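# predicted model and sequence below, questions to follow.
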Amino acid sequence: MKSGIHPDYHEITVIMADGSEYKTRSCYGKAGDTLRLDIDPKTHPAWTGVQRMLDTGGQVAKFNKRFGGIGNIKKK
């Protein structure tokens, strides 16, 4: 490997959204820094498979009212 072209690789602490923490090696920050995650694989729907539909201000109802008939084919 060429010297002087690689980033510093050191140990940091990662704190998950639920408060659990672990140590890992990374190029993030400086040695001993802490990385706090707002979204992590234990809580985010993309990884858990559990999704919630939030209807803020009737957006879902408004969409269904406007586009609900699309795709429904009426037979004669």
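Everything's here; your move.

# contacts, neighbours, all on C-alpha from now
Fine.

# before we move on, what SS does residue 63 have?
Using DSSP: H, G, I helix; E, B strand; the rest coil, the three-state assignment for residue 63 comes out as helix.

# quick check: closest non-adjacent residue to residue 37.
Excluding the flanking residues, the one nearest residue 37 by Cα to Cα, 6 or more residues apart in numbering is residue 16, at 5.2 Å.

# residue 27 versus the one you found, what's the distance?
As judged by Cα to Cα, to the nearest Å, residue 16 and residue 27 stand 18 Å apart.

# check it against this one:
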Amino acid sequence: MQQDRHPDYHQVVFRDRAAGYAFLTRSTATSDQTIEWDDGETYPVVDVEISSESHPFYTGKARTVDTEGRIAQFVRRYGGGKDDA
């Protein structure tokens, strides 16, 4: 393996500002801001707008698209097919 070929991979805290949630993981992301974590160590912190704690898909608040209703609306508006000519 070639030396100095890969980026620095280190521990980073990602903080979701919308949910007030933070988690420690390994990443190549960097930041000038730091935070003291529960273990007493200081890590760089990256603020994110959305994470699994606030994303509607993961929180169960996702809206489902009513595809059958859209098709029925199209048929009512523009006709059903060959027999409507």
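The structure has been received and is ready for your questions. Quick caveat, the model's predicted, so the values are computed rather than measured.

# overlay the chains and give the TM-score.
Once superposed, the chains reach a TM-score of 0.57 (TM-score structural alignment, normalised by the length of structure 1), with 62 aligned residues with a Cα RMSD of 3.1 Å.

# compare residue 16 and residue 27 of structure 1 and say which one has the larger neighbour count.
The neighbour comparison of residue 16 of structure 1 against residue 27 (other Cα atoms under 10 Å) goes to residue 16, with 18 against 13.

# I'd guessed the more buried one sits against residue 44; true?
No. Between residue 16 of structure 1 and residue 44 there is no contact under Cα atoms under 8 Å: 11.4 Å.

# do a quick rundown of the helices in structure 1.
For structure 1, applying DSSP state H gives helices covering 45-48, 59-67.

# so which of the ones you listed is nearest residue 3 of structure 1?
Between residue 3 of structure 1 and the helices of structure 1, the tightest spacing by Cα to Cα is seen for helix 45-48, at 38.1 Å.

# give me the contacts around the closest one.
By Cα atoms under 8 Å, 6 or more residues apart in numbering, the surrounding residues in contact with helix 45-48 of structure 1 are 41-42, 51.
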